[in-house]
Every structure is written in structure tokens, then in C-alpha cells.
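Visitor: Please work out how this folds:
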Amino acid sequence: MSASDSDCGLDVALAVMGGKWKPLILYHLRPGPKRFGDLRRLVAGISEKVLIQQLRELVEAGVLVRRDYREVPPKVDYAVTPFGETLVEALLPLCAWGNAHRGEVEQRLQASVGETA
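Guide: As a prediction, this is how the structure comes out:
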């Protein structure tokens, strides 16, 4: 079955923003452009290599734009495109759900870790 055969667009959305880091990158870029170093600090736990890869994939998908100011020292930043903003808006309800259920999810995860220990 191809992606076009599905009546659910999650396969398309996940192909663009799937993975652990892309939604967090998009969340932190929502307020405005950020430089690479800023994103590295904001997205806790991501390696430099993975951040580079994830940013590159989001740029290729048309969700982000990479702006090189061609200055010395080099200045590059990333911003959400209008197309990407539609994806960010779709992620906001998930962010709200996570905030509303954070405590319950943490309890369940801790309980499951305790069962396996």
C-alpha cells in the first residue's frame, strides 16, 4: 500500500516531521529565527551531528529556511516557512496534551521502569 492509498494523513506528516527531535526543533523555532548554537542549547540532549541532519531534512522538506548572511564571522539562522507554520500549528494540540498529562505519563513511565527492574 502506498502513502496515497491511506485515508489518514499521519503517514505524510510523520514523513516530514517524524522522529524525536524535529517536533522540538519546530517548537523552538516557532517564535522566530534562531541560530544553530541557540537551537543546540534549546533542544536539550541532541547531538550536533543529529541537529545538523534534522535541520537539513526540514529545509529539504520546505518546512524551514536556512538563511546564510554571508558575513565574517559566519552568520546563519533557521526560520519556519509559511508551509512549515501550518505544521507547527498542527503540533500545538499535541503540546497542550503533553502539558495536560505530563504528570500521569511520568508516573506510568516510572511504574513501567520499576516493573522491569
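Visitor: Please make it C-alpha for all contacts and neighbour counts, starting now.
Guide: Fine.
Visitor: what ranges do the helices span in the protein?
Guide: Using DSSP state H, the helices assigned to the chain run over residues 10-17, 22-29, 36-42, 48-60, 82-116.
Visitor: list the buried ones in the fourth one?
Guide: Judged by neighbour count (16 or more other CA atoms under 10 Å), helix 48-60 contains these buried residues: 51, 54-55, 57-59.
Visitor: what's the answer for the first one, then?
Guide: Buried residues in helix 10-17, counting neighbours by 16+ other CA under 10 Å, are found at 16-17.
Visitor: Let's compare: structure for the following, please.
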Amino acid sequence: MYEKKIPVLLDCGLHLFMEVMNGKWKANLIWNIYSGIKRPGELQRKIPKATRRVLDTQLRQLTEHGILSKIVFNELPLKVEYELTALGETLIPAITFIAQWGEDHRFELEETIKVEISPVVLV
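Guide: The predicted model follows:
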């Protein structure tokens, strides 16, 4: 099993939050599940830039942290769905607030991000 080289600091709420939400697609996964998309294939179609392996890993981590519950239906073909737990539901206001912050500061952020990712021209 993978063991992190740098120990996880859990001495404050921000560190706990970052440990749970650390992952590029976790907020998107939580929001999409909250919005009614529950099956892994549907999530993959909704977030096409993420690989299935990464999404599966992040879904597993969110399940291990108690943010999601995984429901496996006893049928063929195998059917799996994810739901937010009560703990996961408490993240929705935080994700909403962060998304609104991004919208409120879109102009400034897009300008600085464009500068950071602009191609380097070698002469």
C-alpha cells in the first residue's frame, strides 16, 4: 500500500479540508453527484478531461473519507452508483462559495492565468 513520504498534518481544520479535497477532480465529482449524476460512466462523460483511472481513484478516496457512499447492485452487468453522505452534503455550501469567488474574480484571474500559461517564444 502507498505510504506518503511527507506526513499529513491534521492539526487544523484547513489541513483536514485539504486532505479530503486534495485532487484535481474531487470538487467536480462531488458537485456532479450532488446534481444527480451517480454512475461512474456518466461521471466520466461529464468530466472527459479526467481519465477513468483517476476518477476511480478519487471516488475511492472520497468514499474512504466518508464523503460518498458506494452502492453496488447485485445484478449483471454490475451496476455501481455513488451518493453523497450527510458529511458530503456539508461540502456543497463550501463548493458553491468557492465557485462564486471564482466567478466574482474571473477577469483578474483569467488575465493572470493567461500570462502564466502563455507559450514561451525562443529567439
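Visitor: And the TM-score, once the two are fitted together?
Guide: TM-score for the superposed pair, counting by TM-score structural alignment, normalised by the length of the first structure: 0.85. Supporting figures: 114 aligned residues with a CA RMSD of 2.0 Å.
Visitor: Identify the residue of the first structure aligned to residue 77 of the second structure.
Guide: Correspondence of residue 77 of the second structure to the first structure, assessed by TM-score structural alignment: residue 73.
Visitor: What about its match, how many residues nearby?
Guide: Residues within reach of residue 73 of the first structure, counting by other CA atoms under 10 Å, total 7.
Visitor: which other residues reach stretch 63-79 of the first structure?
Guide: Contacting residues not belonging to stretch 63-79 of the first structure are listed as 29-30, 32-36, 55, 58-59, 80-85, 87 [CA atoms under 8 Å, 6 or more residues apart in numbering].
Visitor: Can you select the buried ones among those residues for me in ChimeraX?
Guide: Provided next is the ChimeraX selection string for whichever of these are buried by 16+ other CA under 10 Å:
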select :29,30,33,34,36,55,58,59,80,81,84,85,87
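Visitor: one step back: just put the helices of the first structure in a markdown table and tack on distance to residue 67 of the first structure.
Guide: Listed next are these as a markdown table, based on distance: least, CA to CA, whole Å:
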| stretch | distance to residue 67 of the first structure |
| --- | --- |
| helix 10-17 | 20 |
| helix 22-29 | 13 |
| helix 36-42 | 11 |
| helix 48-60 | 10 |
| helix 82-116 | 15 |
